[in-house]
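In: Predicted model and sequence below, questions to follow.
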Amino acid sequence: MTTERDEAAPQALAEPVRRVGGAWIALFGAGWLGVWMAQLTPVQLLLPLQVEQHVTSGEWTDSVVAFGVISAIAGVFALVTFPITGALSDRTTSRFGRRRPWIAAGAVLFAVALFLLGLQSSLAGVGLWWTVAIIGFCVLSAALTAAISDQVPVDQRGLVSSFISAPQAVGLILGVLLATTLFTGQFFGYTAMAVLLVVLVAPFCLVMPDAQLARSDRPVLTVRAIVQSMWVSPRAHPDFGWTLTSRILVNIGNALGTTLLLYFLMFGLRDPNAEDDLLLLIVIYTVFVVVASIVAGALSDRLGRRRIFVLAAAVLQAVAALLLAFVPELTVTMVAAALLGLGYGTFLSVDQALATQVLPDPASRGKDLGIMNIATAVPQAIAPLLGAAVVSWLGGFPGLFLLSALFGFAGAVAVSRVRSVR
């Protein structure tokens, strides 16, 4: 039902009430598939191999630390880029709309940085261009995420959000397969990801309806106003604060539980077929992420409930981490991969829908979702360095997985405090 506020609001700021069609969703999902292949294939394969070429000590922890430092530096820039890009897109009055210019600019920057990354032969160059690539990723994904709250009605957001999470799982395995079979080698691997990114994002960018914001409706555009807008008071908007806290905790837990999985197989389980078994684990994880995200997203729309799904997802991930900590066997690791996929797939789709329903102001959707996106990207960036430190300090992988479980349970507690959304 259209409310008085919807009728009175400018078109660009009104709460959407018309359901998006299958073509919109398909192009949206294809765009995210390109984004995730371009971001996850380097993180999981290309970047670690590139870094390892420059680490001569022979110690696996040194390679992880070097990779972690580069990821952490990029994470710092992501911390700033997400909300600032969102705030600027909220204020964009281009005739092409608010989000489309940022989607296009982010995709081009991301692709160019990946291409140049494939040409680097020093750690400094790798660090520089990966940081630029992450800035492009943040610009692009901040604008794409905001399209949900701009154009998708509340009762469809669980399903549509699953077309962010399902492509994430598919993009990981598809990107790794392409980079290890068709586009082998550093240069061709990065170049392929750059080309696929542009090819898959461009159709959605070109055909997406994007209402133009009138200058009279634009929030104040000054450096001071943008900086001040970065603070969202948890006292005034507690549900935003609890949702953000939950997202940070669950994503840190998931990152700790998955980032060092190859090293866990190699040095924790002493698995002689670690690389092959890692691919099997990724397939198991991917299948459960895809199924869980689509089913849970659609079911949460139908039931009109979000919290219970997010809470259950956080607990499932914590239980999987406990299995890895206390029963370090390959068969149990496969069960844990399934539980992690089930939990994380559910979390990705339903939590994204939940986040769009606790935003403080329709005029700042891009900025507020940019802040929410920090909680997804930054934990992944710092996880390699943090994970290596935890394994060293706590005497092995059990301590790492116990910490992962603690973060999962804490995320469940945080989301249970949300009150405005069922």
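Out: That came in fine, so what should we check first? Numbering: from 1, shown residues only.
In: From now on I want contacts and neighbour counts done on CA atoms only, so please keep to that.
Out: Will do.
In: Quick check: which element contains the closest residue to A296 other than its chain neighbours?
Out: With CA to CA, 6 or more residues apart in numbering as the criterion, A296 has its nearest non-adjacent residue at 5.6 Å, and that residue is T346. Element membership of T346, judged by DSSP states H and E, is helix 330-356.
In: P360 now?
Out: For P360, there is no enclosing helix or strand under DSSP H and E.
In: just the helices in the stretch 151-300 of the chain please.
Out: For the stretch 151-300 of the chain, the helices defined by DSSP state H, counting those that start in this stretch occupy 157-181, 186-207, 223-229, 238-258, 261-263, 274-303.
In: Report the buried residues of the fourth one.
Out: Yep, that's helix 238-258 we're talking about. Residues of helix 238-258 classed as buried: 238-258 (neighbour count, 16 or more other CA atoms under 10 Å).
In: Can you check what angle separates it from helix 274-303?
Out: Helix 238-258 and helix 274-303 are oriented at 160 degrees to each other (axes from the mean of the first three to the mean of the last three CA atoms, to 10 degrees).
In: helices or strands up against helix 238-258?
Out: Packing partners of helix 238-258 (3 or more CA pairs under 8 Å, 6 or more residues apart in numbering; DSSP states H and E): helix 307-326, helix 330-356, helix 365-393, helix 397-415.
In: Equivalent analysis for the second one, please.
Out: The contact analysis (3+ CA pairs under 8 Å, 6+ apart) places helix 186-207 against helix 22-41, helix 100-117, helix 157-181.
In: put this beside the first:
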Amino acid sequence: MSAPSPAPADAPRSTGFLLLFALANAGAVISYLPLLTLLLPARIGAIAGDTRLDLFTITVIAGAAAASLSNIAFGWLSDLYGRRRRWVGLGVVLTAAAYAAIALATTPVTIVLAIMAFQIAINALLAPFLAIMADEIPDSQKGVAGGLLAFAAPLASAVGALLVSLTPSDTVRLLFIPAAVALCVVPLLRTRARPLVAKPVARTLAPPRDLAIAWVSRLLIQISGAVLSLYLFYYFQSLGPRPGLAASVAQVLTAAYVLSLPIAVVSGRLSDRIGRRKPFLLGAACAAALGLIGMTMTRDFAAASLCFGLFQIGSAVFLALHSAFATQLLPDPDHRGRDLGLINLTNTLPSLLGPLLAWALATPRDFDAVMLALAALAICGGLLILAIRERD
């Protein structure tokens, strides 16, 4: 097989390729979001009974540790041996095998081991996949590509809701998800790799300091998102009794996810056109912080829902554009997979740090202190972006 044809550094990718990239990202999110939010808690409840919370905590922590290490490892391996699409394909296969292991797990030890294997498998898919964005999508399109990544959350949420409503069988659900993942990811694998070639004029590479600042800024925003995703139901419960609260919260989440998508795409496209990401990142972080502050100032469900929606839109735009921004800051083209694996720690560490913050500041009837702390973190995350010098 002949080597992939390089393209000029500024040659745009087709809209079709960008959509396939977004679809593949949605497949990756489908692989873990319904499992971790809906199917795993039910599975652990069936295995552990009254000790389900203890087992769930152990499983989440063990899985997060496996995810952190394996993302760096598979990113580095795809740097070392190339052929990122083959590594992504391997991740799809391993993910299917991990789901089979989860379906067969019937004891606490086996479910913990199965989730650790699952986290390794999904990161075999994710690490090289995200490096494709740095390798093949020019900077002039990274904003819209990052915005399209916001498509994944509402689609994955819809898949989870569909699974729960259509079938009561855990086994059927666990078999359906890897099939859906393959359907979303394989079309991208059939495209031809087209790595970018450096411009003839030497381009100043970003110093590692800039990537470190970007890392911290994303971590601060992600901690806010992690706390809200875990404790949102309890926050709304603290506002007062409401019939059908679970269904109402699900509707609020769905609406916020759906509204985030077009705003993230438009913001990404505008940042591509003007060639600057920082104003959009700062504005998105401030919007997220305002939403959090608003959640402390109302006891009305409708008003709190609007404030949460503002937070969700702001954080979704920030994270989508940050993905584009970070790929432009990678200091060494030969280690993009490894460096993106280090950035991925901002996705796993918040699941460990966020609950500690909520435990220290929140009570079942009062979430004001933790919301204000999260707002401060969001503002700091946005302000840190200003310390990074954007490059041509």
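Out: Alright, I've got the coordinates. Keep in mind the model is a prediction, meaning the values are calculated, not measured.
In: Work out the TM-score between the chains.
Out: Here the TM-score for the pair of chains, by TM-score structural alignment, normalised by the length of structure 2, is 0.89; 382 aligned residues with a CA RMSD of 2.7 Å.
In: before we move on, the earlier item: now for the residue mapped onto the residue nearest to A296 of structure 1 from structure 2: which residues touch it?
Out: Alignment note (TM-score structural alignment): T346 of structure 1 maps to V317 of structure 2. Residues in contact with V317 of structure 2 (CA atoms under 8 Å, 6 or more residues apart in numbering) are G147, A150, S260, I263, A264, S267, L281, A284.
In: if we go to structure 1, which of these are intact?
Out: Retained in structure 1: S260, I263, A264, S267, L281, A284, out of the contacts of V317 of structure 2 (criterion both residues aligned by TM-score structural alignment, their matches' CA atoms under 8 Å).
In: Which pair in these has the greatest spatial separation?
Out: For the kept ones among the contacts of V317 of structure 2, the maximum inter-member distance is 14.3 Å, found between S260 and L281 (CA to CA).
In: re the thing from before, okay if I get the helices and strands packed on helix 186-207 of structure 1 as JSON lines plus distance to F401 of structure 1?
Out: As requested, these are exported to JSON lines (distance: least, CA to CA, whole Å):
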{"stretch": "helix 22-41", "distance to F401 of structure 1": "22"}
{"stretch": "helix 100-117", "distance to F401 of structure 1": "32"}
{"stretch": "helix 157-181", "distance to F401 of structure 1": "21"}
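In: Adding mean neighbour count and distance to L340 of structure 1, write the ones you listed out as a markdown table.
Out: Shown next, in a markdown table, are those (neighbours: other CA atoms under 10 Å; distance: least, CA to CA, whole Å):
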| stretch | mean neighbour count | distance to L340 of structure 1 |
| --- | --- | --- |
| helix 22-41 | 22 | 17 |
| helix 100-117 | 23 | 29 |
| helix 157-181 | 23 | 12 |
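In: looking at these, which is closest to V390 of structure 1?
Out: Nearest to V390 of structure 1, of all these, is helix 22-41, at 22.9 Å by CA to CA.
In: And the helix or strand just after the closest one against structure 2, how far off on average?
Out: Reading on from helix 22-41 of structure 1 to the C-terminus, the next helix or strand found by DSSP H and E is helix 47-52. With mean CA distance after the TM-score superposition for structure 1, helix 47-52 of structure 1 departs from structure 2 by a mean of 2.3 Å once superposed.
In: what residues does helix 47-52 of structure 1 touch?
Out: So helix 47-52 of structure 1 is contacted by P42, S63, V64, A66, F67, L123, V126, Q186 (CA under 8 Å, 6+ apart).
In: One more pass at 6 Å, please.
Out: For helix 47-52 of structure 1, contacts defined as CA atoms under 6 Å, 6 or more residues apart in numbering pick out S63.
In: What span of structure 2 is it aligned with?
Out: Under TM-score structural alignment, the match for helix 47-52 of structure 1 in structure 2 covers residues 40-45.
In: in the matching stretch, what's buried?
Out: L40, P41, R43, I44, G45.
In: from these, which is closest to V159 of structure 2?
Out: Closest to V159 of structure 2, out of all of the buried residues of stretch 40-45 of structure 2 and judged by CA to CA, is L40, at 15.0 Å.
In: From Y99 of structure 2, how far out is the closest one?
Out: 11 Å (CA to CA, to the nearest Å).
In: swap in I61 of structure 2?
Out: Taking CA to CA, one finds I61 of structure 2 at 19 Å from Y99 of structure 2.
In: same deal with G294 of structure 2?
Out: Taken as CA to CA, the span from G294 of structure 2 to Y99 of structure 2 is 40 Å.
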